[in-house]
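Undergrad: Just to be clear, the model below is a prediction. Sequence and coordinates:
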Amino acid sequence: MYLLPAIDILGGKAVRLAKGDYNQVTVYNDDPVAQARVFEQVGAQWVHVVDLDGARSGVPENIAIVERIVHETSLSVEIGGGIRSLETLKRLADAGAARMVLGTALVNDPELAHAAIAAVGGDRLTAGIDAKGGEVAVSGWIEGSGVAAADLARAMGSAGFKHIVYTDIARDGMQ
């Protein structure tokens, strides 16, 4: 296990939601790229970026910011939020993302998870498992899925994912 600093992007700003609640937002930096530079300056080599707008809408909305982080820092970028098609996955890979996180798609479109492994390889993918009370939450943490987080983790490991990021939503943003 290793830790990656994280930047959650909402409305173009680096934020933190309290327990995944879009109505409880703390802004940490008006410029996510500047926040990435802070992490880089203190020795980070990777950054985990979540496009919260994309997670909620189903389509990444902050790809330009991700591209700036890739091109304006030396950080390897792991990006998630709204990746629900191979086209989007390839677009992020072409933008320079080192790894892409599939979350909602793991539950709602398992065929995409397998196609993603074939398209970019399991080492460039991360299974994003966000859970409330052990149940995977989807669509920007808004909906329950009826799938146990532990079962999904086992299935994605067997499918070929090399990385998993797990979030206990009840603790997220609570330090």
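TA: Nice, I can see it. Numbering: from 1, shown residues only.
Undergrad: rest of the way, CA atoms for contacts and neighbours
TA: Fine.
Undergrad: Check the gap between the most centrally placed residue in the chain and residue 42 for me.
TA: Centroid-nearest residue in the chain: residue 80, 2.7 Å away (criterion: Cα atoms, centre = their mean). Distance, residue 80 to residue 42, by Cα to Cα, to the nearest Å: 23 Å.
Undergrad: Which positions within stretch 105-123 qualify as buried?
TA: Buried residues in stretch 105-123, defined by neighbour count with 16 or more other Cα atoms under 10 Å: 105-107, 112-114, 116-117, 120, 122.
Undergrad: cool, stretch 138-146 as well?
TA: 138-141, 145.
Undergrad: Including distance to residue 55 and secondary structure, could those go into a markdown table?
TA: Output for those, formatted as a markdown table (distance: Cα to Cα, whole Å; DSSP: H, G, I helix; E, B strand; the rest coil):
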| residue | distance to residue 55 | secondary structure |
| --- | --- | --- |
| 138 | 9 | strand |
| 139 | 6 | coil |
| 140 | 5 | coil |
| 141 | 8 | coil |
| 145 | 15 | strand |
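Undergrad: which two of those residues lie the greatest distance from each other?
TA: 140 and 145 (11.9 Å; Cα to Cα).
Undergrad: about what we covered before: state the number of residues packed around the closest residue to the residue nearest to the centre of the chain other than its chain neighbours.
TA: Closest residue to residue 80 apart from its sequence neighbours, by Cα to Cα, 6 or more residues apart in numbering: residue 101 at 4.4 Å. As a burial measure, residue 101 scores 26 neighbours (other Cα atoms under 10 Å).
Undergrad: Can you say which helix or strand has residue 101 in it?
TA: Assigned by DSSP states H and E, residue 101 belongs to strand 99-102.
Undergrad: Put this next to the previous one:
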Amino acid sequence: MRIIPAIDIIEGKCVRLSKGDYSTQKVYNENPLEVAKSFEAHGIRYLHLVDLDGAKSNHIVNYKILEELASKTSLQIDFGGGLKSDEDLKIAFESGAQQITGGSIAVKNRSTFLTWLEQYGPDKIILGADAMNEKIAVSGWQEGSDLELIPFIREYLQQGVTYVICTDISKDGMLQGSSTELYKKILEEAGGKNTGVEVVKNSREENRTLKLIASGGITTMDDIHTLNSLGCEGAILGKAIYENRIALRELETYILNA
């Protein structure tokens, strides 16, 4: 299972929120590059970079930070937050993103998201499926919806999506453990565990396997081992690292052993 630390950006600073509430913002470092380099120094290869200013503004904002991190580290970055137009997407990829995550766009402008999926392919476009009480939330989690989480994921798998990041908003930033039962349910009901099992066919009749990336609430190494045993393809960690609940050396050991 891939270990994917998160850096969330507000006004150029590395911050964390609780349950997506902007009023709870806490600044952990004013230099995102310094944070990214510390991840890289411990053998981490991936980064989840979130433009929280972009999520509120409905267009990409912090692409210069993306460009700096992509050019000055070897981290493979997936980028999300405020990607609403073809121009936003172009800027993200030109700034060094290896993948992008589309959440609100997949709800509010399905045709654009599907066009991106067709144009760039499922290895580049991640579906962001963030939920509260198994209902999809959008716009930086400031808006709810009536969309049920698992049917939402299942429908996009049938359209060719492979990678899905799912955050249980109620867990995010709370350091109370991951939503393992939810991820187990998703893997069982939306697609087989990440072991090569045929789960759906998209419009091109190609077999797809759900690559589920768990996010939110991860607090201990035990959480990571549990998510791995469930069959999650990746795990996104944020506050657990910044609050020293999980040491980078522990992640380095995990990666080396894997």
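TA: Cool, the structure landed. Everything quoted here is computed from the prediction, not taken from an experiment.
Undergrad: Superposed on structure 2, what's the mean shift for the helix or strand following the strand holding residue 101 of structure 1?
TA: For strand 99-102 of structure 1, the following helix or strand on the C-terminal side (DSSP H and E) is helix 104-108. Once fitted to structure 2, helix 104-108 of structure 1 is off its aligned match by 0.4 Å on average (mean Cα distance after the TM-score superposition for structure 1).
Undergrad: so what secondary structure elements neighbour helix 104-108 of structure 1?
TA: Contact partners of helix 104-108 of structure 1 among helices and strands, from 3 or more Cα pairs under 8 Å, 6 or more residues apart in numbering; DSSP states H and E: helix 110-120, strand 135-138.
Undergrad: Isn't the residue nearest to residue 80 of structure 1 up against residue 81?
TA: Yes: Residue 101 of structure 1 is within contact range of residue 81, at 7.3 Å (criterion: Cα atoms under 8 Å).
Undergrad: Do I have it right that residue 20 of structure 2 meets residue 141?
TA: Yes: Residue 20 of structure 2 lies in contact with residue 141 (Cα under 8 Å); the separation is 6.0 Å.
Undergrad: which neighbours do the two share?
TA: The overlap between the contact sets of residue 20 of structure 2 and residue 141 (Cα atoms under 8 Å, 6 or more residues apart in numbering) consists of residue 169.
Undergrad: okay, and the one helix or strand residue 146 of structure 1 maps to goes to which residues in structure 2?
TA: Residue 146 of structure 1 is part of strand 143-148, with elements assigned from DSSP H and E. Mapped onto structure 2 using TM-score structural alignment, strand 143-148 of structure 1 covers residues 143-148.
Undergrad: same question, stretch 95-110 of structure 1
TA: On structure 2, the counterpart of stretch 95-110 of structure 1 by TM-score structural alignment is residues 95-110.
Undergrad: Translate residue 7 of structure 2 into the numbering of structure 1.
TA: Residue 7 of structure 2 maps onto residue 7 in structure 1, by TM-score structural alignment.
Undergrad: In a strand, its match, correct?
TA: Yes: counting by DSSP: H, G, I helix; E, B strand; the rest coil, residue 7 of structure 1 is part of a strand.
Undergrad: And for the closest residue to it other than its chain neighbours, the neighbour number?
TA: In space, and not counting its chain neighbours, residue 7 of structure 1 is closest to residue 49: 4.8 Å by Cα to Cα, 6+ apart. The number of residues packed near residue 49 of structure 1 is 26, by other Cα under 10 Å.
Undergrad: Could you pull up the residues touching residue 49 of structure 1?
TA: The neighbourhood of residue 49 of structure 1, defined by Cα under 8 Å, 6+ apart, consists of 6-9, 66, 77-80.
Undergrad: Quick one: the strands in structure 1, in order.
TA: 6-10, 13-18, 21-29, 46-51, 76-80, 99-102, 125-132, 135-138, 143-148, 163-168 (DSSP state E).
Undergrad: Need the winner for burial among those strands.
TA: Comparing the strands of structure 1 on average neighbours per residue, with mean count of other Cα atoms under 10 Å, the densest one is strand 99-102 at a mean of 26.
Undergrad: follow-up on the earlier one: so which pair among the buried residues of stretch 105-123 of structure 1 is furthest apart in space?
TA: Maximum pairwise distance in these, criterion Cα to Cα, is 19.3 Å, between 107 and 120.
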